[in-house]
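**Q** Predicted model, plus sequence, below.
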Amino acid sequence: MRVCFLAPELLPNQGGVGTYSVEILRQLAGRVDLTVLTPLRQRGTEVYDRNRLEEYFGGRITILPISEAHDTFRYNLAFQRAVRRYLGREGRQEKFDLIHSQHAHMPDLLVRKVDRRSVATVRTMHTTILGQRQGIRIARELGGRLESSERWQMTLAPILGMAERSILRRPHDTYIAVSEWMRRELVALKVPSDRIHVIHCGGDPERFRPDLRQPDRLRSSPERRTVLYPGRPTLVKGAGVLARAIPQVIEQFPNAEFVFTGGGAEEFLRIADLAPDVASHVRFLGYLPYEELPQVYAAADLVIAPTYYEDFPIRILESLASGVPVVASEVGGIREVVVTGSTGTLVPPGRPESLARAIVDLLGNSELRARLGAAGRKRIVEEFS
């Protein structure tokens, strides 16, 4: 079988879609004939070109960077156009049997037919445009400034919504919902239920393991306890509510330390406007190599995801696989893996007092953290690996 895999995110991956793409390609490599279309990415002076990407996957996949990606919302359109050009020009020779697309990036938005054929399309639904817009709207109403990509999403919301509806109406596509919650959202958007298959995202318990734990890797001093926020702190991902919760946590637990991985440091500090004595408890590590993430997760005492809208975040699965408990918002598919009192704590979205209380309760109870972490890893191994 010849498969064309559309990867709007890949190494160095920007988020959950990138992680999903990397891991599924690792599993598929050598089992099917794979051609991956992806934007060319650069981090600092490092360029992730075709040779570097193909080498990462052992030379068993053809990877074609067909556009350029920057850390902005607009690169999606350039990638969509490049996908249309490639499949319109090369599709005649390649004779693909299947296209695997990632939503809500909509990389196949402009593709109708390949070589005048309606090639079967499988679309993994990580999120929806409608859901993202609702989450951003709620986050904005509860206070805070939108990040640049969020402003673009809201500005283009009517156009993006129409584009999404046009994709979801295509009559022969098959959908992978990464949670039961996403399946229900697709049914509400009029996608026939018999074309939806629920396949949860998984964590890799062999890569993410408790035995990798070295707390001093994250702690700035031995007495500190680290709260890890993996990812870009945008408003919809809870940056505003976290900014209001941090001072409350520091007041009640002075040894707490908040560590961020990924971009967005300057944006978050503008949103947070933290007093100097509180800001000294916040550190930003920036983007880290994909290979270092297992050690980073394992070193944390607690991982947080105070989001307003999320389907089934891979970062939560990686945290639990590492034996680290999670404090997360009670939204979306998160409720299918995080259970209060069992694998972590769920809190209402947009409630800084509830978020702060949950963080303090876990930081102050090492036995509870250990019990929740062990139960979380067990659940990943048995149900979500």
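**A** That came in fine, so what should we check first?
**Q** Please count neighbours and contacts with C-alpha atoms only from this point.
**A** Noted.
**Q** so where do the helices sit in the stretch 251-385 of the chain?
**A** Remark: helices assigned in the stretch 251-385 of the chain by DSSP state H, counting those that start in this stretch are 265-272, 276-279, 293-299, 314-321, 352-363, 366-383.
**Q** need the contact list for Q132.
**A** Y309 (C-alpha atoms under 8 Å, 6 or more residues apart in numbering).
**Q** which element is it on?
**A** Element membership for Q132 (DSSP states H and E) is helix 129-141.
**Q** how about that helix: buried residues?
**A** 129-139 (16 or more other C-alpha atoms under 10 Å).
**Q** go on, stretch 79-94?
**A** Neighbour counts over stretch 79-94 (16+ other C-alpha under 10 Å) mark 79-84, 86-88, 91 as buried.
**Q** Just send these back as a markdown table, with distance to Q42 and secondary structure too.
**A** What follows is the buried residues of stretch 79-94, written out as a markdown table (distance: C-alpha to C-alpha, whole Å; DSSP: H, G, I helix; E, B strand; the rest coil):
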| residue | distance to Q42 | secondary structure |
| --- | --- | --- |
| F79 | 15 | helix |
| Q80 | 19 | helix |
| R81 | 20 | helix |
| A82 | 18 | helix |
| V83 | 20 | helix |
| R84 | 23 | helix |
| Y86 | 22 | helix |
| L87 | 24 | helix |
| G88 | 27 | helix |
| G91 | 27 | helix |
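**Q** which residues touch the nearest residue to R225 once chain neighbours are set aside?
**A** Distances taken as C-alpha to C-alpha, 6 or more residues apart in numbering place A256 nearest to R225, at 5.0 Å, with adjacent residues excluded. Residues in contact with A256 (C-alpha under 8 Å, 6+ apart) are 224-227, 249-250, 281, 363.
**Q** measure the nearest residue to T19 once chain neighbours are set aside to M154 for me?
**A** In space, T19 comes closest to N13 once its chain neighbours are excluded; the distance is 6.2 Å by C-alpha to C-alpha, 6+ apart. Distance, N13 to M154, by C-alpha to C-alpha, to the nearest Å: 24 Å.
**Q** Use this one as the comparison:
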Amino acid sequence: MTTDTMRVLYLTEEAIGFSDALVRGGAIHVRNVVTGLRERGHEVFLVDWNDAPERPYQRSVSPRIRPVAGALATLSRAVSVGRTESVDVIVSKTRKTYLPGAAAAAVLGVPHAVHVGSTLGVDGGGLRARVEAAAVGARLRVPHAGYLVVCAYIGRQLRERGVPADRVYDVRNAVDVERFAPAGPPLPDRYAAALPEDGFTVGFVGGLHRYKGVYDLLTAVNRCRSDVTAVVAGDGPERDRLETVAGERAVFLGAVPYEHVPAIYRAVDAFVLPSYTEGLPRVVLEAQATETPVVATRVGGVPEVIDDGETGLLCPPGRPDALARAVDRLAAAPDERARLGRNGRAAVIESYSWEELYDRYERALARICDR
């Protein structure tokens, strides 16, 4: 079957708001994909876990006991909406919707696609992380008609696990290049007042989890020859411990509303993402779009968006000394910072706009429906 207009049922365990600013990258992705495909003429229906849905095409469920009731409620609602709206394909965005989505698609006799935004397996993190990684692997071993991945690295991981190559579609990530631009509203005073007046600043935006490598960033800053301060925007389970070990060369802003995140990138001299594992991190694209030079670790899909020495700098993960050398290199070279910033924005505009992502989604879903 090939149609110009598709009827798509999109599933996620996140609560999607259409009138607020949102913070989580995954929620922004869902909202924009649903809205963007609808604006292109497709009928897209959303089942999310939400007590306050805002749109008529948002058919939310409100599970009270999320691990079990969420999956069952999602399955029931997906079958109901799928039948009523005669959908052509189901897309499951988040891990807890993979199995309900596959089951609903089997009942309805339509293809099912999973969105895979994180690398497979686990790098450290203890027993809980290993259990979660095993659970995700089991969900992905259920045959799906399509696998929408955010980078070629995840595509290779899936193929190594036996997924046929012709079922893997690289839809990538995207960033709003108009919102994330070199010029724009300044950082509000309540945040700007916390930034140092002198010296070189490196920013971090994201959740404060061990795998994000923020400890390595703080260690690197203390080893830099230059006068460097880390500006950390985000919250998470490691925040208290990080603040304890940070010393005077770090500023913690807490969770910053998404509307002010572009100003964070513009306010710092460079952006650093020292993660141990990533898919295709949207924060790198956002920083590049603002012409902020980026230093990141060579993990997951990061090398697909950073050409080392051209659109940013790459370092091995778990190496604070390498991070320190890269930061010192940028601190001493304003011309190089400007060049990396310009090149980074040009690369994002060329391949990572939302319109480009909608094109990739349309092509992938059309092929999945044809199969």
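**A** Yep, that arrived. Because the structure is a prediction, the values reported are computed rather than measured.
**Q** if we can go back for a sec, among the helices of the stretch 251-385 of the first structure, which comes closest to G341 of the first structure?
**A** Closest to G341 of the first structure of these is helix 366-383 (C-alpha to C-alpha; 7.2 Å).
**Q** In the second structure, which residues correspond to that closest one?
**A** The aligned range for helix 366-383 of the first structure in the second structure is 334-351, by TM-score structural alignment.
**Q** corresponding residue for A104 of the second structure in the first structure?
**A** In the first structure, A104 of the second structure lines up with K113, judged by TM-score structural alignment.
**Q** what residues are up against the equivalent of Q288 of the second structure over in the first structure?
**A** Here Q288 of the second structure is matched to L320 in the first structure, going by TM-score structural alignment. By C-alpha under 8 Å, 6+ apart, the contact list for L320 of the first structure reads 326, 343, 373, 376-377, 380.
**Q** which residues of the second structure fall in strands?
**A** Taking DSSP state E as the test, the strands found in the second structure are 7-11, 43-47, 89-92, 112-116, 146-149, 168-170, 200-205, 228-233, 250-254, 270-273, 294-297, 313-315.
**Q** D301 of the first structure matches what in the second structure?
**A** Mapped onto the second structure by TM-score structural alignment, D301 of the first structure lines up with D269.
**Q** Excluding chain neighbours, what is closest to its match?
**A** Closest residue to D269 of the second structure apart from its sequence neighbours, by C-alpha to C-alpha, 6+ apart: T201 at 5.3 Å.
**Q** about what we covered before: tilt between the helix holding Q132 of the first structure and strand 98-103?
**A** Counting by axes from the mean of the first three to the mean of the last three C-alpha atoms, to 10 degrees, helix 129-141 of the first structure lies at 10 degrees to strand 98-103.
**Q** how close does the aligned partner of the residue nearest to D269 of the second structure in the first structure sit to E257 of the first structure?
**A** Matched across to the first structure, T201 of the second structure falls on T226, judged by TM-score structural alignment. Separation of T226 of the first structure from E257 of the first structure (C-alpha to C-alpha) stands at 5 Å.
**Q** Can you work out which residues contact both of those two?
**A** Residues touching both T226 of the first structure and E257 by C-alpha under 8 Å, 6+ apart: R219.
**Q** burial of the counterpart of K190 of the first structure in the second structure, as a residue count?
**A** The alignment partner of K190 of the first structure in the second structure, by TM-score structural alignment, is G162. Number of residues near G162 of the second structure (other C-alpha atoms under 10 Å) recorded here: 9.
**Q** And E23 of the first structure, by the same measure?
**A** E23 of the first structure - counted by other C-alpha under 10 Å - has 15 other residues nearby.
**Q** That one and R184 of the first structure, how far apart?
**A** In this structure, E23 of the first structure and R184 of the first structure are 25 Å apart, going by C-alpha to C-alpha.
**Q** related to what we said a few turns ago, any idea which of the helices of the stretch 251-385 of the first structure is most buried?
**A** Of all the helices of the stretch 251-385 of the first structure, helix 314-321 carries the top mean neighbour count, a mean of 27, counting by mean count of other C-alpha atoms under 10 Å.
**Q** by how many degrees do that helix and helix 366-383 diverge?
**A** Using the same axes, to 10 degrees: helix 314-321 of the first structure against helix 366-383 is 110 degrees.
**Q** Report the angle between helix 314-321 of the first structure and strand 225-230.
**A** Helix 314-321 of the first structure and strand 225-230 are oriented at 140 degrees to each other (the same axes, to 10 degrees).
**Q** average gap between helix 314-321 of the first structure and the second structure?
**A** Helix 314-321 of the first structure, aligned to the second structure and superposed, deviates on average by 0.8 Å (mean C-alpha distance after the TM-score superposition for the first structure).
**Q** what about that helix, distance to the chain center?
**A** Centroid separation for helix 314-321 of the first structure versus its chain: 11 Å, with C-alpha atoms, centre = their mean, to the nearest Å.
**Q** swap in stretch 178-189 of the first structure?
**A** For stretch 178-189 of the first structure, the distance to the chain centre is 17 Å (C-alpha atoms, centre = their mean).
**Q** neighbouring contacts of it?
**A** For stretch 178-189 of the first structure, contacts defined as C-alpha under 8 Å, 6+ apart pick out 124-127, 168, 177, 193, 196-201, 311-312, 332-333, 336.
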